[in-house]
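> Generate coordinates for the sequence data below:
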Amino acid sequence: MTYTIIDLFAGAGGLTTGFHLAGFQSLCAIEIDKKAIATYKYNYPSTKILQQDILQVNPSDLRLALGLTQEKLTVLVGGPPCQGFSRNIPASDRYFNDSRNQLYQTFLAFVQEFRPVYVVMENVPEILNAYKGIIKNEITEKLESFGYKVTSSILNAAYYGIPQTRSRAFFLASLNRKLDIPKPTHQGDIRSDYRATLSSKQLNLFESNLSPIVTVKDAIGDLPSLKDGQEYTHQNYPDSPQNLYQTIIRHESTKIVNHIARALTPIQKARVSALKEGEDARDLPPELAPKKHYSGAYGRLSWNKPARTMTRWLFHPGSGRFFHPEQNRTITIREAARLHSYPDTFHFLGTYTNMASQIGESVPPLLAKVIAQSILLDYH
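Sure, this is the predicted structure:
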């Protein structure tokens, strides 16, 4: 049996990749960003791709063009743009009728037309309580009016085997029975600051049957050393996988690509050279410390902790904890992809900043895979 998805607001293909790893076939992807869709097309050349504004796509025309009857599609997935909800936007700039808040309604229009057996919609955690829960309630009630059983929750990627503390909201809907939220598979201290430690009481809360969280070292410890501004051109792997995560992420990959370190400015070089593993702007000497900075800015990653959220700004050390734990540079595109759980077979196209955006704006593939597997279990 063939299990199929359509990916709306597809970006570079984080959701598609996770579902693909679980055995799904991608029939169609819609994305307005031509640079992101170039990456998608490179990795999924057989998928029908619409590089256009989704507001200009007629759901009925698309369903007919794909030859799908209602309830034939297995899953409709997507992450409508979320700037209007994001806490990264000042509260004074957030308002209910912001056009950036309305694209979830377009997503729902596609659900109504295609009537897939399952629906997966991803967004920032704030969508569940934005405007006193109005958005969450509207999405839930609309899906229920279409005949779906709906559940929603916030999932932290670190608890599902991804070396990153990214939290996102998911709406899961089914025409059959209400889906359970996937249970965590990993546990441990996910706080990225080296100053933070768990108390013995907190440690005792852990369950013995769960795997330990995946760390930065687990994810990128096998990748070759680079200097800032350098690209790894040999492509071969210098060593065998050192752990299960590396074995999974390297599956069927024969070479290292996108291992590119961005060149640093003189002040950025001076700052990273002054920091030890896990340290950040708070640890810089006065003459190097920025006057203002974000939490974790100019921070080195800690080897034995997961990374913080990979954002589209991961190329800029002043935007977060994006310095390598030991080497005097920011993380490479491949390292960021590893921390986001993209397999090494996935190639990114574009400039360094293009590729950083493609990673930071996507769903971690292994988190999408967990959701896809839960759908398969329910389907059977």
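> use CA for all of it now, contacts and neighbours both
OK.
> hmm, what's the outermost residue in the chain?
The outermost residue of the chain, judged against the average C-alpha position, is Glu287 (35.9 Å), by Cα atoms, centre = their mean.
> Which secondary structure element is home to it?
For Glu287, there is no host helix or strand (DSSP states H and E).
> Look up how far Asp378 lies from it.
As defined by Cα to Cα, to the nearest Å, Glu287 lies at a distance of 58 Å from Asp378.
> Quick one: the strands in the stretch 251-380 of the chain, in order.
Using DSSP state E, counting those that start in this stretch, the strands of the stretch 251-380 of the chain do not appear at all; there are none.
> Which residue ranges of it form helices?
In the stretch 251-380 of the chain, the helices defined using DSSP state H, counting those that start in this stretch lie at 266-274, 333-339, 352-360, 365-379.
> Give me the nearest residue to Ile220, chain neighbours excluded.
Glu335 (5.9 Å; Cα to Cα, 6 or more residues apart in numbering).
> thinking that neighbour is in contact with Ile256, fair?
No - using Cα atoms under 8 Å, Glu335 makes no contact with Ile256, being 10.5 Å away.
> Which of these two has more residues huddled nearby?
The neighbour count for Glu335 versus Ile256, taken as other Cα atoms under 10 Å, is higher for Glu335 (23 against 20).
> Which residue, other than its chain neighbours, is closest to Arg271?
Arg271's closest residue in space is Leu288 (Cα to Cα, 6+ apart), at 6.2 Å.
> wait, isn't Phe9 in contact with Cys28?
No - between Phe9 and Cys28 no contact is recorded; they are 11.0 Å apart, counting by Cα under 8 Å.
> Who has more neighbours out of the two?
Legend: neighbour count by other Cα under 10 Å for Phe9 and Cys28, higher for Phe9 (24 against 21).
> how close does the closest residue to the more buried one other than its chain neighbours sit to Gly13?
Taking Cα to Cα, 6+ apart, and ignoring the residues beside it in sequence, Phe9 has Glu31 as its nearest neighbour in space, at 4.9 Å. Glu31 sits 10 Å away from Gly13, going by Cα to Cα.
> ok, these two, which is more surrounded?
With neighbours defined as other Cα under 10 Å, Glu31 and Gly13 compare such that Gly13 has more, 32 against 22.
> Following up with a second sequence; could you model it the same way so I can compare the two?
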Amino acid sequence: MTRADYVMPSNSELEAATPPLWSIEEQRPRISAVDLFCGVGGLTHGLVQGGIRVGAGVDIDPACRYPFESNNSATFIEKDVNELSGADLLQHFAPGDLKLLAGCAPCQPFSTYSRSGRSKKRGLDWQLVLGFGQLVQELKPELVTMENVPQLADHAVFQDFLGHLDGYHVWHSVVECSAIGVPQSRRRLVLLASKLGSDGLRLDTGDYGKRTVRETISELPPIMAGEQHAGDPLHTSSTLSPLNMRRIKASRPGGTWRDWEPELRAACHRKESGASYPSVYGRMEWDAIAPTITTQCFGYGNGRFGHPEQDRAISLREAAMLQTFPADYKFVRSGEKIQFSRLGRLIGNAVPVRLGEVIAKTLTSHVKMIFG
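Next up, the predicted model:
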């Protein structure tokens, strides 16, 4: 498909659209997206920041509705992807726009953080990957992007997904998100596909430089373990037992439990196999990137999730900001009780906003190359 093949939107479509579907100055089509498995909107928010209109997000989890709709001018569709058809999604793309189908299918079968019940869930989650591919075949969008764990590329289901992309130019690679300005170590498989051509179809990592923990969360007001800041209910940290308070006081940024006195060490650390767990009960370092933000990131004993300076685990707000959500991103309604396990799951499972933004900039640049 070239610029000559593209059908210019009618005058009525141009007049009714807000913002315009077609830029008079650039003379090229805009991109509209639907975000499958949208969660709280990390990928959606990044796509919007990168210049792509998102019409809707799809997720089966009702807890995602408020954060998704409160922060993004898009419709939340609470439905199983396998119960949707391409026709169901078509209405959420602006007429005349290039269509982008985006998403990150749940990745529990491949996650090193989710070992219990893995065999039972594997078939269910693989079906979601294939459901994504089936929607591509039905909808036939000009553009597709998928984000997932690196391990997915080693499984047959990924080859099956690629089979749904017949007729597309495809690029995929494992990306270290810290290289694009996400302040944590997070390796993700990113796929880009286009019917328009291959020019520029490669994630634009640019020259972002690494963003540190200090640059990301140091300006938030201090709080104590178990305290909630009055001005931001999400800036709250979990309580610490007396033993864990002694442990975090004995911990240094970047250190391990080996720095503690023997009586503070957990039973598993006293065994020879304890050497396999150097990062639990650790503090982050101010001038380094954070570890991977997981669904258990609010717990001091679940990884290197201790605050670099304050004697507590990082707050939920700090975890969200390390996932590159804006500091004012809304996750709960006013007065709603904070549930650490639920919000930790929503934040840890999110696509980093910055990654979504870089994907958007890559795709808009790709379209610019094609249409001139």
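> rewinding a little: most tightly packed of the helices of the stretch 251-380 of the first structure?
The densest packing among the helices of the stretch 251-380 of the first structure, expressed as mean neighbour count by mean count of other Cα atoms under 10 Å, is seen in helix 333-339 with a mean of 26.
> contact partners of that helix?
The list of residues contacting helix 333-339 of the first structure from outside it, by Cα atoms under 8 Å, 6 or more residues apart in numbering, reads 162-164, 216, 219-220, 223, 249, 256-261, 307, 310, 314, 343-344, 352, 355-356, 359.
> sorry, back to before: aligned counterpart of the residue nearest to Phe9 of the first structure in the second structure, please.
Matched to the second structure by TM-score structural alignment, Glu31 of the first structure sits across from Asp59.
> do Leu15 of the first structure as well
Using TM-score structural alignment, the equivalent of Leu15 of the first structure in the second structure is Leu43.
> Its match: which element?
Here Leu43 of the second structure is assigned to helix 42-49, by DSSP H and E.
> for Leu226 of the first structure, same thing?
Taking DSSP H and E as the criterion, no element holds Leu226 of the first structure; it sits outside all helices and strands.
> Would you mind finding the match for it in the second structure?
Alignment of Leu226 of the first structure against the second structure is given by TM-score structural alignment, with Ile223 as its counterpart.
> Its match - nearest residue in space that isn't next to it in sequence?
Closest residue in space to Ile223 of the second structure, ignoring its immediate chain neighbours: His229 at 6.7 Å, by Cα to Cα, 6+ apart.
> same deal with Glu138 of the second structure?
Glu138 of the second structure sits nearest to Gly86 (Cα to Cα, 6+ apart), 5.1 Å away.
> gap between the one you found and His92 of the second structure?
With distances taken as Cα to Cα, Gly86 of the second structure is found 11 Å from His92 of the second structure.
> Superpose on the first structure and give me the mean offset of the longest helix along the second structure.
Secondary structure of the second structure read by DSSP state H shows that its longest helix is helix 118-139. After superposition onto the first structure, the average distance of helix 118-139 of the second structure to its aligned residues comes to 2.6 Å, using mean Cα distance after the TM-score superposition for the first structure.
> What residues sit buried inside that helix?
Residues of helix 118-139 of the second structure classed as buried by neighbour count (16 or more other Cα atoms under 10 Å): 125-136, 139.
> Turn these into CSV, columns for distance to Asn72 of the second structure.
Supplementary listing: those in CSV, determined by distance: Cα to Cα, whole Å:
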residue, distance to Asn72 of the second structure
Asp125, 26
Trp126, 28
Gln127, 28
Leu128, 24
Val129, 25
Leu130, 27
Gly131, 25
Phe132, 22
Gly133, 25
Gln134, 26
Leu135, 23
Val136, 24
Leu139, 23
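> Looking at those, which is nearest Asn302 of the second structure?
Of all the buried residues of helix 118-139 of the second structure, the one with the least separation from Asn302 of the second structure (Cα to Cα) is Asp125, at 24.8 Å.
> Verify the stated contact: the closest one with Phe110.
No - in this structure, Asp125 of the second structure is not within contact of Phe110 by Cα under 8 Å, at 9.9 Å.
> circling back to that earlier point, from Phe325 of the second structure, how far off is the match of Leu226 of the first structure?
Between Ile223 of the second structure and Phe325 of the second structure the distance, using Cα to Cα, works out to 20 Å.
> Kindly report the same for Ala153 of the second structure.
Summarising the geometry, the distance separating Ala153 of the second structure from Phe325 of the second structure, computed by Cα to Cα, is 27 Å.
> The two - which one has more neighbours?
A side-by-side neighbour count of Ala153 of the second structure and Phe325, using other Cα under 10 Å, places Phe325 first with 23 against 16.
> To which residue of the first structure is that one aligned?
In the first structure, the position corresponding to Phe325 of the second structure is occupied by Tyr342, as judged by TM-score structural alignment.
> Quick check: that match vs Ile154 of the first structure, distance?
Distance of Tyr342 of the first structure to Ile154 of the first structure, computed by Cα to Cα: 21 Å.
> And Cys82 of the first structure, by the same measure?
According to Cα to Cα, Cys82 of the first structure and Ile154 of the first structure sit 15 Å apart.
> With Leu8 of the first structure instead?
20 Å.
> Between those two, point out the one with more neighbours.
Leu8 (24 against 17).
> Distance from stretch 57-72 of the first structure to the middle of the chain?
28 Å (Cα atoms, centre = their mean, to the nearest Å).
> circling back: and the helix or strand following the helix holding Leu43 of the second structure, how far from the first structure on average?
Moving toward the C-terminus from helix 42-49 of the second structure, the next helix or strand (DSSP H and E) is strand 53-59. Between strand 53-59 of the second structure and its aligned stretch in the first structure, the superposed structures give an average distance of 1.1 Å (mean Cα distance after the TM-score superposition for the first structure).
> so strand 53-59 of the second structure versus helix 42-49, what angle?
Here the directions of strand 53-59 of the second structure and helix 42-49 differ by 180 degrees (axes from the mean of the first three to the mean of the last three Cα atoms, to 10 degrees).
> following strand 53-59 of the second structure, which helix or strand comes up?
Proceeding N to C from strand 53-59 of the second structure, the next assigned helix or strand is helix 65-71, under DSSP H and E.
> Give me the helices and strands touching that next one, please.
strand 75-78 (3 or more Cα pairs under 8 Å, 6 or more residues apart in numbering; DSSP states H and E).
> All set now, cheers.
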